[in-house]
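Trainee: Attaching a predicted model along with its sequence, questions to come.
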Amino acid sequence: MFTIQDVSRRSGLSEPTVRYYEQVGLIGPIQRDESSGHRRYDDADLHTLESLACLRATGVGIEDMRTYQANRARGRAAAAEQRELLLRHAERIEAEIAAQHVRLEYLRQKAALWDARERGDAAAEATATERVLAVITRLEPVK
């Protein structure tokens, strides 16, 4: 059995988040110590919280976490729905990564521009400016 501090440390979720996940039905009901009333988590609870922490870290919202948990409980009957849920979030993350790569390229090109400017190399500065402008056309607005 684990305390809330244990599962918080192991899952990376804060104690208030762990309590909130219980409150909204993502985990639980959680056993309580008979003498103190403190929550006591078992291995299955810890595994569930670790899964939820991973989903949270990838930007999955509470409603999709609920769907994920419900699909887990349904097993094979929910396999197609579970796959679609996970792939939808994977595609979103792929798009975010692609956008971050463009932003990274922007930073590197701007650094090259300032490097050329520092050296007083007008030709390199002009080339870097063109590259920065090309990258800017690929930047997506930050949401």
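Mentor: Cool, got the structure. Numbering: from 1, shown residues only.
Trainee: C-alpha from now on. contacts and neighbour counts both.
Mentor: Will do.
Trainee: now the nearest residue to residue 109 once chain neighbours are set aside: how far from residue 99?
Mentor: If you skip the residues right next to it in sequence, residue 109 has residue 132 as its closest partner in space, 5.6 Å away by CA to CA, 6 or more residues apart in numbering. Applying CA to CA, to the nearest Å, one obtains 15 Å for the distance of residue 132 from residue 99.
Trainee: Pick out whichever of the two has more residues nearby.
Mentor: In terms of neighbours (other CA atoms under 10 Å), residue 132 is the more surrounded of residue 132 and residue 99; the figures are 20 against 17.
Trainee: Show me the contact partners of whatever helix or strand that one lives in.
Mentor: Of the helices and strands defined by DSSP states H and E, residue 132 is found in helix 122-136. Outside of helix 122-136, the residues that reach it under the criterion CA atoms under 8 Å, 6 or more residues apart in numbering are 102, 105-106, 109-110, 112-114, 116-117.
Trainee: Name the residues of it that come out as buried.
Mentor: Of the residues in helix 122-136, those buried by neighbour count under the rule 16 or more other CA atoms under 10 Å are 124-125, 128-129, 131-132, 135.
Trainee: second one coming, line it up with the first:
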Amino acid sequence: MPSWEEYKAASKSRGSLAMELFVVESTASAPAEQMQAVLPAHLDYQKQVEAAGNLFLAGPLSDDTGELMQGTGMIVYRAANLDEAKAIADADPMHAQNMRTYKIRKWLVNEGSLQFSIALSGQKVTMG
């Protein structure tokens, strides 16, 4: 089995994007009412991380049925390395105040496409 760096180099040599991102799966570890008290600080932190260029995507995940919110979220960071991504995750008030725990993994983005529609006068952006 190749190392991460070997796989990344092979992906690039095949013409893939090979963009390294960091995926955080954040799981509730405190009662909802306690997490609600930390939510404003968490959202402010997310805005700061986004403004710094380190937040790619973030949001809640459903349960396996797709019908219920289960208290798990996914955050995707741009960072120079895993240690930097961990430092960003550790500083999130939800994690720093033990409201949530997380797992973090490297994600090598090779394929796919993003499509945006921007309506300037309507101040609307849609992604598909």
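Mentor: Noted; the coordinates are in hand. Everything quoted here is computed from the prediction, not taken from an experiment.
Trainee: Give me the TM-score for these two chains.
Mentor: Laid over one another, the chains give 0.24 as their TM-score (TM-score structural alignment, normalised by the length of structure 2), with 54 aligned residues with a CA RMSD of 4.3 Å.
Trainee: coming back round to it: output the contacts of helix 122-136 of structure 1 as CSV; include the columns secondary structure and distance to residue 83 of structure 1.
Mentor: Below are these laid out as CSV (DSSP: H, G, I helix; E, B strand; the rest coil; distance: CA to CA, whole Å):
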residue, secondary structure, distance to residue 83 of structure 1
102, helix, 29
105, helix, 33
106, helix, 35
109, helix, 39
110, helix, 40
112, helix, 43
113, helix, 45
114, helix, 46
116, helix, 49
117, helix, 51
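Trainee: Strands of structure 2, residue ranges please.
Mentor: Defined through DSSP state E, the strands belonging to structure 2, from first to last, are 19-28, 55-62, 69-77, 100-109, 116-119, 124-127.
Trainee: neighbouring contacts of the third one?
Mentor: What it means is strand 69-77 of structure 2. Residues from elsewhere that reach strand 69-77 of structure 2, judged by CA under 8 Å, 6+ apart: 21-28, 54-63, 85.
Trainee: ok so, going back, tell me which of the buried residues of helix 122-136 of structure 1 is nearest to residue 95 of structure 1?
Mentor: The nearest member of the buried residues of helix 122-136 of structure 1 to residue 95 of structure 1, counting by CA to CA, is residue 135 at 16.5 Å.
Trainee: Next one: the closest one from residue 128 of structure 1, what distance?
Mentor: According to CA to CA, residue 135 of structure 1 stands 11 Å off from residue 128 of structure 1.
Trainee: Also residue 113 of structure 1?
Mentor: With distances taken as CA to CA, residue 113 of structure 1 is found 5 Å from residue 128 of structure 1.
Trainee: The contacts of strand 69-77 of structure 2, buried ones only, as a PyMOL selection?
Mentor: The PyMOL command for the buried members of the contacts of strand 69-77 of structure 2 (criterion: 16+ other CA under 10 Å) is given here:
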select buried, resi 21+22+23+24+25+26+27+28+54+55+58+61+85
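Trainee: Nearest spatial neighbour of residue 94 of structure 2, chain-adjacent residues omitted?
Mentor: The spatially closest residue to residue 94 of structure 2, leaving aside those adjacent along the chain, is residue 100, at 5.5 Å (CA to CA, 6+ apart).
Trainee: surely that neighbour meets residue 27?
Mentor: Yes: A contact is recorded between residue 100 of structure 2 and residue 27 when judged using CA atoms under 8 Å, the distance being 5.3 Å.
Trainee: helices or strands up against the longest helix seen in structure 2?
Mentor: Criterion DSSP state H: the longest helix present in structure 2 is helix 32-51. With contacts defined as 3 or more CA pairs under 8 Å, 6 or more residues apart in numbering; DSSP states H and E, the secondary structure elements packing on helix 32-51 of structure 2 are strand 55-62, helix 93-96.
Trainee: Right, I'll leave it there.
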